[in-house]
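Enquirer: Build me a model:
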Amino acid sequence: MLSGRIPTGPQNDGVWILTTTHPGSTANRSTSFAVGLRGDPTTFSDFIRLAEDVGFNGIWTQDTLNDKNFSLDPLHQLSYAAGISKHMRLGISVLFSGYRNPAVLARDLATIDQLSQGRLTVGMGVGNAYHRPRLAALGIPTDKPTVRLVEGIAVMRALWAEGEADFNGEIYSFSGIRMQPKPVQQPGPPIIIGARSEPALRRAVAIADGWTGAAMIPAEERDEELAILRDELAVSGRDPASFSISVNVYAAVEPTREEARDRVQQILSVGFKDNPVYTVEGMADRVAVFGPPEECAEGLQKLIAKGVDEIVLHPMYDHPNQLKQLAKAVELAKRA
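Expert: The predicted structure follows:
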């Protein structure tokens, strides 16, 4: 789990924990299941309670710069979830470097960690290049995104530590700054990196507590990403048990594979229409887990076998019913 700082809760609290032996490690690792927060804001409370009731280990929000679809601020969603949930981890994937001032963000995240009593996981990344012209037009700095990411993480960690913080970087420099509140988790909430390129993946091993894979990435490319991460863990001499691997997965459960595929493909075709990076045609077959519960469970088992510590499932439609159906698939996966 993330640097040994992610509590999974007692085994009788309704949380699914699968014990598996992952590649590159001689120790048993645990695979947990989380769910992406979905639905209309008026149904969020029901969604969160149901996700916890059927046994999901965590709930995640997404920071999106997409202006085509309705999207609430992810930090406010997590604050809301902190007040409703009891034991689920709360995560965000991923906050974009430069989009928020790291000092302000540090306080926002510490506040959520306080409200949830230490259940927060923070995802960070540089975002996609095609977002930057619009951000720049709004006065948001977009230069040196990698430097902003690396320094931003360092700034937050410095401010989360006890006492006064000092920092001297290329973009951010300060001394004698004290921030309140401090997060419940010390030395701070675990930070995982969303990244795809080889340099960024290797950087994640160097500076973060883990890595998170995007849902729209085909299985073959994800395998390449996992191979790079494992190689860098070996090269750096870092204990694989100190670095968490998390993947996001679009999922749909229906009586037949064909019906589930059609539903997923229809939604992805709308969501990724005219996207300059991702190809819509045939996207469901490349990136999603779908079909009857038994087939979905087989897809989840493949991810577990690849050494994934956390699987974040994203129901695509009919969210309450899909949550229940995905719970069945997870139950089958953990029995296999």
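Enquirer: alpha carbons only for contacts and neighbour counts from here, please
Expert: Fine.
Enquirer: Helix, strand, or coil at the residue sitting nearest the centre point of the chain?
Expert: Central residue of the chain (CA atoms, centre = their mean): Ser93, 4.1 Å from the mean position. Here Ser93 is recorded as strand under DSSP: H, G, I helix; E, B strand; the rest coil.
Enquirer: who are the neighbours in contact with it?
Expert: 60-63, 122-124, 194, 212 (CA atoms under 8 Å, 6 or more residues apart in numbering).
Enquirer: How many residues are close by Ala288?
Expert: Look at Ala288: counted by other CA atoms under 10 Å, it has 27 neighbours.
Enquirer: compare with the first, here's sequence two:
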Amino acid sequence: MTFTLSTTLPFDHIQHPDEFVSMDAVHQCAKAIEQAGFYAGTVTDHPVPSARWLDSAGHYAQDPFVMLSMVGAVTTTLRLQTNILVLPYRNPFITARMVSSLDRFTNGRVILGLGAGYLKAEYKALGVEFDNRNDLMDEYMRAMKLAWTGEDFEFEGTGYKALGNRMLPTPVQTPHPPLLVGGNSKRALRRAVELGDAWHPFFVPKQVTDTARTANLSEDQDIVDAIAYMAEHAAKIGRETPPKVIASSTFTLQGNWSAQEALDHYAQLKSLGVDGSGASIYTDNRTEYCEQALRFGEDVIAKIDF
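Expert: Next up is the predicted model:
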């Protein structure tokens, strides 16, 4: 299967602690999605969101590297993906160290989905300048790539300086784990071309993007235009092959969902130039979560031939 499919791990659902907030839940759910054949399990990143956002349809998030470490310990083939890590929240060398350790100890299974984020109150709580987030994204990606070489390096960034530092061991994946650049703006598209391995878009209707402060991607033509823009920019800067397109989850598994509808949906994305996507399982029950994942594996993943 060349079209890859991920799924969102359910450990953020703290309203159902007995079902999803335990080591037993990590064991059961992670093994189920691996057995189902999902390419990756994904986690989100909100260390300290505002109460206002949480109370208006926001969500909590566990620490992404803690969760992926536990998932990695109970699986052997499942890729471990951040979707997304808000890169400017942390010193880039701290992030590079966490990524390198996780990739090394899970034998090269990390996929690093990255984004600039949009929650001003969370930025403020973390002491990071919200208006500088895009510049910090570019800077931090360059800093991490340098650290991942395993060689002595120097780098002067925003409020920090490396004067001859070294980070070992390096990630198993070379030169580093895949960098999936999130964001729907033209700047994010250029970043994907200049610094990333794939573009990681969030396909949502306009009413959602209005509240999330991100560019609208709701029609097929929006996707086609974005891919064309990346190809144009790649040619401009001399990149031979434009980034792949690995979308965030675009299909919902809830109730009596249709496997044929899922297959048709992913085939349509593939026809537009998308190389991967995902499915989100909505249930308040761990057993049902695993059952839905396994059904998706049998009825969808096993039948995708593109």
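Enquirer: which of the contacts of Ser93 of the first structure are also in contact in the second structure?
Expert: Mapping these onto the second structure (both residues aligned by TM-score structural alignment, their matches' CA atoms under 8 Å) leaves 60-63, 122-124 still in contact.
Enquirer: Tell me the one of these nearest Ala252 of the first structure?
Expert: Each of these was checked against Ala252 of the first structure using CA to CA; the closest is Trp60, at 17.4 Å.
Enquirer: Could you find the counterpart of the closest one in the second structure?
Expert: By TM-score structural alignment, Trp60 of the first structure lines up with Thr42 in the second structure.
Enquirer: Would you mind getting the average deviation of whichever strand or helix holds its match from the first structure?
Expert: Thr42 of the second structure is located in strand 40-43, with elements delineated by DSSP states H and E. Aligned to the first structure and superposed, strand 40-43 of the second structure gives a mean residue distance of 1.5 Å (mean CA distance after the TM-score superposition for the first structure).
Enquirer: Just the residues contacting that strand, thanks.
Expert: 5-9, 30, 33, 61, 64, 67-68, 78-84.
Enquirer: repeat for stretch 151-163 of the second structure
Expert: 136, 139, 143, 146-147, 164-167.
Enquirer: That stretch: end-to-end distance?
Expert: 13 Å (CA to CA, to the nearest Å).
Enquirer: Tell me which residues touch the alignment partner in the first structure of Leu180 of the second structure, please.
Expert: Residue correspondence to the first structure (TM-score structural alignment): Leu180 of the second structure is matched to Ile192. Contacts of Ile192 of the first structure were listed using CA under 8 Å, 6+ apart, and they are 121-124, 204, 208-212, 244.
Enquirer: Which residue in the second structure aligns with Asp309 of the first structure?
Expert: For Asp309 of the first structure, the aligned position in the second structure is Asp275, judged by TM-score structural alignment.
Enquirer: Distance check, its match against Thr2 of the second structure.
Expert: 7 Å.
Enquirer: One more: Ala198 of the second structure?
Expert: Distance, Ala198 of the second structure to Thr2 of the second structure, by CA to CA: 15 Å.
Enquirer: right, and out of the contacts of Ile192 of the first structure, which lies closest to Thr19 of the first structure?
Expert: Nearest member of the contacts of Ile192 of the first structure to Thr19 of the first structure, counting by CA to CA, is Ser244, at 14.3 Å.
Enquirer: which residues of the stretch 51-200 of the first structure fall in strands?
Expert: Secondary structure of the stretch 51-200 of the first structure (DSSP state E, counting those that start in this stretch): strands located at 58-62, 89-96, 120-125, 165-168, 173-177, 191-194.
Enquirer: Quick one: map Leu109 of the first structure onto the second structure.
Expert: So, by TM-score structural alignment, Leu109 of the first structure is matched to Val99.
Enquirer: Contact partners for that match?
Expert: 65, 110, 171.
Enquirer: Make JSON lines out of those and add distance to Ile227 of the second structure and neighbour count.
Expert: Formatted as JSON lines, the contacts of Val99 of the second structure follow (distance: CA to CA, whole Å; neighbours: other CA atoms under 10 Å):
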{"residue": "Phe65", "distance to Ile227 of the second structure": "30", "neighbour count": "21"}
{"residue": "Val110", "distance to Ile227 of the second structure": "25", "neighbour count": "28"}
{"residue": "Pro171", "distance to Ile227 of the second structure": "29", "neighbour count": "27"}
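Enquirer: ok, the match of Asp309 of the first structure - how many residues close by?
Expert: 19.
Enquirer: Correct me if wrong: it contacts Phe3.
Expert: Yes - when contacts are counted by CA atoms under 8 Å, Asp275 of the second structure is listed as touching Phe3 (5.3 Å).
Enquirer: For the residue lying closest to Tyr282 of the second structure once chain neighbours are set aside, give me its contacts.
Expert: Distances taken as CA to CA, 6 or more residues apart in numbering place Gln254 nearest to Tyr282 of the second structure, at 5.4 Å, with adjacent residues excluded. By CA under 8 Å, 6+ apart, Gln254 of the second structure lies in contact with 281-283.
Enquirer: Among the residues you listed, which ones are in strands?
Expert: Members of these lying in strands (criterion: DSSP state E): Ile281.
Enquirer: Among the contacts of Gln254 of the second structure, the buried ones, what's the PyMOL command?
Expert: Selecting only the buried entries of the contacts of Gln254 of the second structure in PyMOL, with 16 or more other CA atoms under 10 Å as the criterion:
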select buried, resi 281+283
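Enquirer: Can you tell me which of the contacts of Gln254 of the second structure is nearest Pro175 of the second structure?
Expert: Closest to Pro175 of the second structure out of those is Ile281 (33.1 Å), distances taken as CA to CA.
Enquirer: Contacts only, for the closest one.
Expert: 7-8, 252-254, 289, 292-293.
Enquirer: ok so, going back, what about Ala198 and Thr2 of the second structure, which has more around it?
Expert: Neighbours per residue, other CA under 10 Å: of Ala198 of the second structure and Thr2, the larger number sits with Ala198, 23 against 9.
Enquirer: how about the more buried one, what's its match in the first structure?
Expert: Ala198 of the second structure maps onto Gly210 in the first structure, by TM-score structural alignment.
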